[in-house]
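Q: no FASTA, just this:
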């Protein structure tokens, strides 16, 4: 009876939130569709990255280039993929900076998603015809898609909601994304063997088209909020320099600590990811079976994430602010890596990875994004995006090569180093909290968001 009353109370609070905040439903649908579309494809990416068939993963010219130099590309496939991803981020970051500087929100938001839909149609043709090297192209594309599309989403949410609203609603919005992350791998498991990988591209494109509908609806609420608070309108070009995001990170202590937290947070995930990839190559050589395996991992992560979001996230952010949500994941990961360093069992590796990813999605990510509601638009769209793309992939690149070096000494060396990285992540969270406490609740005072 008590459990039923508690559940009824949570549903009642959610209905009340929908009533007091009309854009919440559209935000809910937006994030649900975005992560549904991504998680339909994520198992395909993971299977490509762990594939033992390098002819499907890399172009023939690239395989020949490495072979002529006596380098076994198969032994370096993740390192090569992550290096190429980082280089692509370096190229795309100024392009994105130019886009958000020169075009208003009503143009660049649909343009970002329109680009991803168009490229999905290209990948449909590539997978349908079995083009060699399709695995590498898809791996790189979906990594860029995940970072840019999600970064744009949270930047846009900070246009729609203020700090107090973010603390109340970001838990609900995050839960919507988790529901989408449940649906995505479920659809993949149901469809991949019946329809094939190529048709999954069309399923994902359909979800992204719904995201564009949500953007059109939410833009009206963003305009009204900006007008009511006399903020600079997102309906006019932002202006500023193309590389302003990276310059802001170098100049502002809060953004520097955000970057530190991101790099070490990526580090703990990358070390685990590479260990998992080695296991998949050994036990799941078939791409279809590997895709199903990764779908199961995603389902476990999303189940824990949704549980925490529904029971914990909103209460922590509303009552205690961002401190617990930022610090709890760091402490949990330290404990997990300590256990792995002592006993690196495969099941324990999977357990710690589930806990690591779930705590990031359910606690750390909503807490970090709440901070961006208190700063200006250039901080959100430029510096925030730079942290989520270039800085993020720079951390990925660093730790994928660190793992390659440490793996020669065995799993315990990898997880021992990971324990130190987890401590660095916790220190980054403390630095973010210290600087965030200096911010006023009204984001107009930082980052030039006030009207003239």
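A: Arrived safely. Quick caveat: nothing in here was measured; it's all calculated off a predicted structure.

Q: Please count neighbours and contacts with C-alpha atoms only from this point.
A: Fine.

Q: how about residue 435, what does it touch?
A: For residue 435, the contact set (Cα atoms under 8 Å, 6 or more residues apart in numbering) comprises 253-254.

Q: for the helix or strand where it lies, which positions count as buried?
A: Taking DSSP states H and E as the definition, residue 435 sits inside helix 411-436. Neighbour-count burial for helix 411-436, with 16 or more other Cα atoms under 10 Å as criterion, is recorded at 411-433, 435-436.

Q: repeat for stretch 122-130
A: 123-124, 126-127.

Q: dropping in the other structure now:
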């Protein structure tokens, strides 16, 4: 496997090395921007109360329902090589508005700003990453994706480690101890703004190479209506299977995460300690994911195939939920979350993105973002509502609720199998 890694690095064509390096650092700064504020988002979920989380996620879903047609409408009217730049600048403006609102407004506004920031973070995290991958799957070909997406993902993992490390230093050494903490967790927004600004600069060097090869001018906007992603999904069996897959994996993941948050809440009542714990998880996940992306991802995708990676996810997610039930300890959360996220970022995400390269041009820009945002958030809403309310309403015990997930895990594996049929087209 080491020899395979060396061959991948040193046998990269000279003409691809520059773009691969830029993509590596592009994703580094995208995820550094997100992960510097992600532990804060998780802490706010605890502070808001787990019983309120389904309502907040439902609002997120509503925002996604509104935002996706707006995104599709804008994409249909602007130069597609400027899509990343324009949307990232919009997110930077949002971050600055949150920061100055927190600093300048009085205490009575803080609860509303905090809840709004939690909702916004859930929208931001999906759009900022999805739009990045849209630029990648339109720049690199399908064959290049299998070779390079693991390396590009590794750049994101290092960025995630950098961002979470900054967050942990803040929560353990700054939070509650110096003047900076008067700004609270929103101090980390400045790091996020800086990182996303560099990502904007790097995005300008990526033109839509794949689309040019398909015969389109790279400067063109994309045709279609604001609701085209919905009609595309309704008419395409492949996109329907991918939609089902997105809903199920995020639903199962969120159901497990709600259980994990309850364990964390019982473990500590100190916000700084909990924020540090969430950041510690990210610091563990990142090097594990990095090792996976450099040494395992390409090997697994080429040797075992994308299909097997997609199919096995259902078993892995159910196993995680089961371990939460039988060992409800803080170390269980640390270990299980670390394994789940390593699999997601190291194998599942690159597998899905490689699959997306097989879609048509308009589907890559619009439908994939709709899948990664609306359907993913829809799964989160269903998973959170069932964890908070649904199990009690139908009279299930905690173990009963866990076993209730078995058919959904099996359906996820089936959807993964059906989605992988796209590779045969």
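A: Right, received. Where do you want to start? Owing to the predicted nature of the structure, the values given are computational and were not obtained by experimental measurement.

Q: Of the buried residues of stretch 122-130 of the first structure, which is the nearest to residue 259 of the first structure?
A: The closest of those to residue 259 of the first structure turns out to be residue 123 (Cα to Cα; 32.3 Å).

Q: Helix, strand, or coil at the equivalent of that closest one over in the second structure?
A: Using TM-score structural alignment as the criterion, residue 123 of the first structure maps onto residue 98 of the second structure. Classification of residue 98 of the second structure into helix, strand or coil gives helix, according to DSSP: H, G, I helix; E, B strand; the rest coil.

Q: Quick check: what element follows the helix ranked longest in the second structure along the chain?
A: Among the elements of the second structure assigned as helix by DSSP state H, the one spanning the most residues is helix 237-267. Scanning the chain past helix 237-267 of the second structure towards its C-terminal end, the next helix or strand to appear is helix 271-292 (assignment: DSSP H and E).

Q: List the contacts of the helix or strand that that next one is followed by.
A: Downstream of helix 271-292 of the second structure, the next assigned helix or strand under DSSP H and E is helix 298-303. Residues outside helix 298-303 of the second structure that contact it (Cα under 8 Å, 6+ apart) are 1, 4, 146-147, 150, 309, 347, 351.

Q: please redo it, this time with the cut-off set to 10 Å
A: By Cα atoms under 10 Å, 6 or more residues apart in numbering, the list of residues contacting helix 298-303 of the second structure from outside reads 1, 4-5, 8, 145-151, 292-293, 297, 304-309, 346-348, 350-351, 354.

Q: buried residues in that helix?
A: With burial defined by 16+ other Cα under 10 Å, the residues of helix 298-303 of the second structure counted as buried are 298-301.

Q: TSV please, covering these and showing distance to residue 251 of the second structure.
A: As requested, these are exported to TSV (distance: Cα to Cα, whole Å):
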residue	distance to residue 251 of the second structure
298	27
299	29
300	26
301	25
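
Q: Looking at these, which is nearest residue 337 of the second structure?
A: Among these, residue 300 lies closest to residue 337 of the second structure (Cα to Cα), at 21.4 Å.

Q: The closest one matches what in the first structure?
A: Looks like residue 300 of the second structure aligns to residue 316 there (TM-score structural alignment).

Q: before we move on, what about residue 360 of the second structure?
A: Going residue by residue (TM-score structural alignment), residue 360 of the second structure aligns to residue 376.

Q: Surely that match and residue 226 touch.
A: No: the criterion here is Cα atoms under 10 Å, and residue 376 of the first structure misses it with residue 226 at 11.8 Å.

Q: Tell me how far the corresponding residue of the second structure for residue 333 of the first structure lies from residue 80 of the second structure.
A: Under the alignment (TM-score structural alignment), residue 333 of the first structure pairs with residue 317 in the second structure. Plainly put, residue 317 of the second structure is 36 Å away from residue 80 of the second structure if you go by Cα to Cα, to the nearest Å.

Q: swap in residue 376 of the second structure?
A: Following Cα to Cα, the distance that separates residue 376 of the second structure from residue 80 of the second structure is 24 Å.

Q: So between those two, which is more surrounded?
A: Neighbour count, other Cα atoms under 10 Å: between residue 376 of the second structure and residue 80, residue 376 has more, with 24 against 20.

Q: show me what contacts residue 355 of the second structure?
A: The contact partners of residue 355 of the second structure, taken as Cα under 10 Å, 6+ apart, are 137, 142, 145-146, 242, 306-307, 349, 419-423.

Q: again, 6 Å this time
A: Under the criterion of Cα atoms under 6 Å, 6 or more residues apart in numbering, the contact list for residue 355 of the second structure is empty.

Q: Let me know the secondary structure of it.
A: For residue 355 of the second structure, the reduced secondary structure class is helix; criterion used: three-state DSSP.

Q: What range does stretch 190-206 of the second structure cover in the first structure?
A: So stretch 190-206 of the second structure sits over residues 202-218 in the first structure, by TM-score structural alignment.

Q: now that stretch, how far from the centre of its chain.
A: Mean C-alpha position of stretch 202-218 of the first structure versus that of the full chain (Cα atoms, centre = their mean, to the nearest Å) differs by 18 Å.

Q: same check, this time on stretch 406-421 of the second structure
A: Distance of stretch 406-421 of the second structure from its chain centroid, counting by Cα atoms, centre = their mean, is 20 Å.

Q: What sits closest to the residue positioned nearest the centre of the second structure if chain neighbours are left out?
A: By Cα atoms, centre = their mean, the mean C-alpha position of the second structure lies nearest to residue 126, the distance being 5.3 Å. Residue nearest to residue 126 of the second structure in three dimensions, not counting chain neighbours: residue 373, with 5.6 Å by Cα to Cα, 6 or more residues apart in numbering.

Q: corresponding residue for that neighbour in the first structure?
A: Checking with TM-score structural alignment, residue 373 of the second structure has residue 389 as its match.

Q: pretty sure its match is in a helix, no?
A: Yes: in this structure, residue 389 of the first structure lies within a helix as judged by three-state DSSP.

Q: Tell me how many other residues crowd it.
A: For residue 389 of the first structure, the neighbour count with other Cα under 10 Å is 25.
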